[in-house]
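Participant: Build me a model from this:
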Amino acid sequence: MDPLVWLAKIGLVILCVAGTSACGAREARVDYAAWSVNDPRQGAYRIGVSDVIRVTVWKDPSLSTDTTVRPDGKITVPLIGELEAGGRTAAEVQEQLVRRLAAFVKDAIVTVAVVEVNSYRFTVAGNVERPGMFTPRYYVTVSEAIALAGGPNRFGSTDETVVIRPRLGAPPVRIPIDYDRILTGERPEADIVIRPGDTVLVP
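Facilitator: Next comes the predicted model:
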C-alpha cells in the first residue's frame, strides 16, 4: 500500500475517534439535571416585572386595585404605598398586605391574584421560521420554544442548538442542547424548561 494513502487513512481514523470522544465529552459535561433544579412548573408562580396584580379588599373597593410590578419588583397599593412583589407568590404578597393593612383596617379580608403574566419572556434566534421574542402564559421547554418559533428552517444546524441563560453578576452561560435526540425520545432530560430571559439559538 502506498505509504501516503496509509497515513491518510490513519489520519481519518484518528479524527473520527477524536470527534467521537469530543462528542462523548460534550454530552458528559452537560448535566441536564442540574439545569432542571427548582423547576418553575412545580409549585406556585413567582411574580415578575410587568406582571399585573389584582388586589381585592372585601367590602372596600377604595383599597382594591390592579397594579403592575415595576422594574424594581415593587407594586403600589392604596393606603399602604409600596410593597415588594417581585420573586414572591401571590399568597406571600397577600400575607404582607394583611399585615400592613392591620394598622388601618381591622380584620381585612384580602385576596391577591396575578391577572396578567408579562414577565415570562424569552427569545428564539437563528435559523428558525419565526425568530423573535415570545411571552407565553405558561412555562415551555426548549422543544416547545422552538415549535413556537415555527421550528428550524432548512438552514438550521439543530445539533448545535444552545440555550443562552443570563446570570446575575456573571457572564451568561451556554447550555448545549441535544435537540435531535430530544425529538427521537433518546434524551428527554435535555428538554429543559426555558427560564425568563433565556435565548434559544439554532445556528
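
Participant: CA only for contacts and neighbour counts going forward, please
Facilitator: Will do.

Participant: how about the strands in the protein?
Facilitator: With DSSP state E, the ranges of strands along the chain come out as 52-57, 65-68, 74-77, 81-84, 110-116, 122-126, 132-134, 162-167, 170-176, 199-202.

Participant: list the helices and strands the shortest one packs on?
Facilitator: By that I understand strand 132-134. If you count contacts as 3 or more CA pairs under 8 Å, 6 or more residues apart in numbering; DSSP states H and E, strand 132-134 packs onto strand 122-126.

Participant: Let me have the strands of the chain in JSON lines, extended by distance to Gly43.
Facilitator: Below are the strands of the chain laid out as JSON lines (distance: least, CA to CA, whole Å):
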{"stretch": "strand 52-57", "distance to Gly43": "18"}
{"stretch": "strand 65-68", "distance to Gly43": "22"}
{"stretch": "strand 74-77", "distance to Gly43": "22"}
{"stretch": "strand 81-84", "distance to Gly43": "20"}
{"stretch": "strand 110-116", "distance to Gly43": "15"}
{"stretch": "strand 122-126", "distance to Gly43": "21"}
{"stretch": "strand 132-134", "distance to Gly43": "23"}
{"stretch": "strand 162-167", "distance to Gly43": "22"}
{"stretch": "strand 170-176", "distance to Gly43": "24"}
{"stretch": "strand 199-202", "distance to Gly43": "24"}
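
Participant: Nearest to Gly11, out of those?
Facilitator: Of all the strands of the chain, it is strand 170-176 that lies closest to Gly11, at 28.0 Å by CA to CA.

Participant: Val114 versus Gly87, what's the distance?
Facilitator: 13 Å (CA to CA, to the nearest Å).

Participant: Overlap in contacts, these two.
Facilitator: Jointly contacting Gly87 and Val114 under the rule CA atoms under 8 Å, 6 or more residues apart in numbering are Ile47.

Participant: Between those two, tell me which one has more neighbours.
Facilitator: Ranked by neighbour count (other CA atoms under 10 Å), Gly87 and Val114 place Val114 first, with 18 against 14.

Participant: Wait, the more buried one touches Val49, no?
Facilitator: No: counting by CA atoms under 8 Å, Val49 is not a contact partner of Val114; they are 11.8 Å apart.

Participant: quick one more, to check against the first:
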Amino acid sequence: MHTILRIAFSTLPALLLAACAHRVALAPEAPMPPQGDYLIGAGDVVNINVWRNPEVSVSVPVRPDGKITTPLVEDLQAAGKTSTQLARDVEKALEKYIQQPMATVIVTSFVGPYDQQIRVIGQAAKPQALAYRQGMSLMDVLIAVGGVTDFAAGNKANIIRTVNGTRQSLPVRLQDLLRDGDISANVAVLPGDVLVIPESWF
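Facilitator: Below is the predicted model of the structure:
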C-alpha cells in the first residue's frame, strides 16, 4: 500500500506539469509585434522636403497603386518603403534636374500596407480595416471600432492569423475583456490579423 502511494505521489507533479502545458498550448498566445520601421502604404500622405528647393517640396497622397507624383518626378513607387528609402529614391530621381538634392520624407497620415492592416469583421460596432501600430493590442482594436454590438458572441470571437503561410485561428475573449475588465484577455495583435466577431443566436 505504501509503495503504491509513493508511486502515485512521485508521478503527480509530472502529471500536473503535463496538464498545465496542454492548457497553455490551447490558450491564445500573445506574441510581441515585430520591431521595425514603418512601411508606407497606399492612402498614406507623405510630406517631401527638398533642402533649398521649395518648388519641389510638397505633401502628396500615395495613390492606390502605391505610387506618388511630385514636381519633376512621376510615378515613383512609395508603398512598401520606409520614409528613408523613399527619400533616397526622390533624391535619385531629382539628380537629373537638381545638383546633389537632399530630401527628407515624413509620413503625416497613416494607413499602412494593405497586408499589414488589421481587419475587423462581424458584430463590431464599426467593422473596418485599421492601420497597424507597433505594440497594438486587442483592446486598442476594440476601441478603434467602437466595441461590439449587443448581438455579438464576444467569447466566441477568433483572430485569423497567417504564420509562415499557414492560417491559424486563435480564440479570444472579448466579453471577458469588455464587460468584466479581464486584462488577461487583452492579447497582442499582429500585422495582417483578422478579428472575426460572430453573432450570438440566443
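
Participant: tell me the most buried of the strands of the first structure?
Facilitator: Greatest average neighbour count among the strands of the first structure goes to strand 199-202 (a mean of 24), per mean count of other CA atoms under 10 Å.

Participant: post-alignment, that one versus the second structure, mean distance?
Facilitator: Here the mean offset of strand 199-202 of the first structure against the second structure after fitting is 2.2 Å, by mean CA distance after the TM-score superposition for the first structure.

Participant: Over in the second structure, find the residue span that strand aligns onto.
Facilitator: Under the alignment (TM-score structural alignment), strand 199-202 of the first structure falls on residues 194-197 in the second structure.

Participant: again, but for stretch 93-104 of the first structure
Facilitator: Aligning stretch 93-104 of the first structure against the second structure (TM-score structural alignment) gives residues 86-97.

Participant: now do stretch 55-66 of the first structure
Facilitator: Under TM-score structural alignment, stretch 55-66 of the first structure corresponds to residues 48-59 of the second structure.

Participant: May I have the distance across the matching stretch, first residue to last?
Facilitator: From its first residue to its last, stretch 48-59 of the second structure covers 6 Å (CA to CA).

Participant: I'd like to check what contacts stretch 177-196 of the second structure. Which residues are they?
Facilitator: For stretch 177-196 of the second structure, the surrounding residues in contact (CA under 8 Å, 6+ apart) are 28-34, 115-122, 132, 135-139, 147, 157-162, 172-174, 176.

Participant: counterpart of Glu84 of the first structure in the second structure?
Facilitator: Correspondence of Glu84 of the first structure to the second structure, assessed by TM-score structural alignment: Gln77.

Participant: Which residues are in contact with its match?
Facilitator: Gln77 of the second structure neighbours (CA under 8 Å, 6+ apart): 66-68.

Participant: Any chance of these in TSV with distance to Ile98 of the second structure as columns?
Facilitator: Listed next are those as TSV, based on distance: CA to CA, whole Å:
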residue	distance to Ile98 of the second structure
Gly66	25
Lys67	22
Ile68	19
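
Participant: Was I right to think Ala78 of the second structure contacts Thr69?
Facilitator: No: in this structure Ala78 of the second structure lies outside contact range of Thr69 using CA under 8 Å: 9.8 Å.

Participant: For the nearest residue to Val57 of the first structure once chain neighbours are set aside, give its distance to Pro78 of the first structure.
Facilitator: Distance criterion CA to CA, 6 or more residues apart in numbering; nearest residue to Val57 of the first structure, sequence neighbours excluded, is Val110 at 4.6 Å. Val110 of the first structure sits at a distance of 13 Å from Pro78 of the first structure (criterion: CA to CA).

Participant: now do Ala28 of the first structure
Facilitator: Ala28 of the first structure sits 54 Å away from Pro78 of the first structure, going by CA to CA.

Participant: so Ala14 of the second structure, which of the three states?
Facilitator: Of the three states, Ala14 of the second structure takes helix according to DSSP: H, G, I helix; E, B strand; the rest coil.

Participant: tally of neighbours for it?
Facilitator: 11.

Participant: list the contacts for Ser36 of the first structure?
Facilitator: Contacts of Ser36 of the first structure by CA under 8 Å, 6+ apart are 192-193.

Participant: what do you get if the cut-off is 7 Å, keeping everything else the same?
Facilitator: By CA atoms under 7 Å, 6 or more residues apart in numbering, Ser36 of the first structure lies in contact with Ile192.

Participant: I'd guessed His118 of the first structure sits against Asp51; true?
Facilitator: Actually, residue 118 of the first structure is Asn rather than His. Yes: at 4.9 Å, Asn118 of the first structure counts as touching Asp51 under the criterion of CA atoms under 7 Å.

Participant: more crowded one of those two?
Facilitator: Neighbours per residue (other CA under 10 Å) separate Asn118 of the first structure from Asp51, with Asp51 holding more: 22 against 17.

Participant: Look up how far Val69 of the first structure lies from the more buried one.
Facilitator: Taking CA to CA as the measure, Asp51 of the first structure falls 6 Å from Val69 of the first structure.

Participant: same deal with Val105 of the first structure?
Facilitator: Using CA to CA, Val105 of the first structure is found at 24 Å from Val69 of the first structure.

Participant: Let me see the contact set for the residue mapped onto Asn118 of the first structure from the second structure.
Facilitator: When the second structure is aligned by TM-score structural alignment, Asn118 of the first structure is paired with Val111. Contact partners of Val111 of the second structure, counting by CA under 7 Å, 6+ apart, are 41, 43-44, 131.
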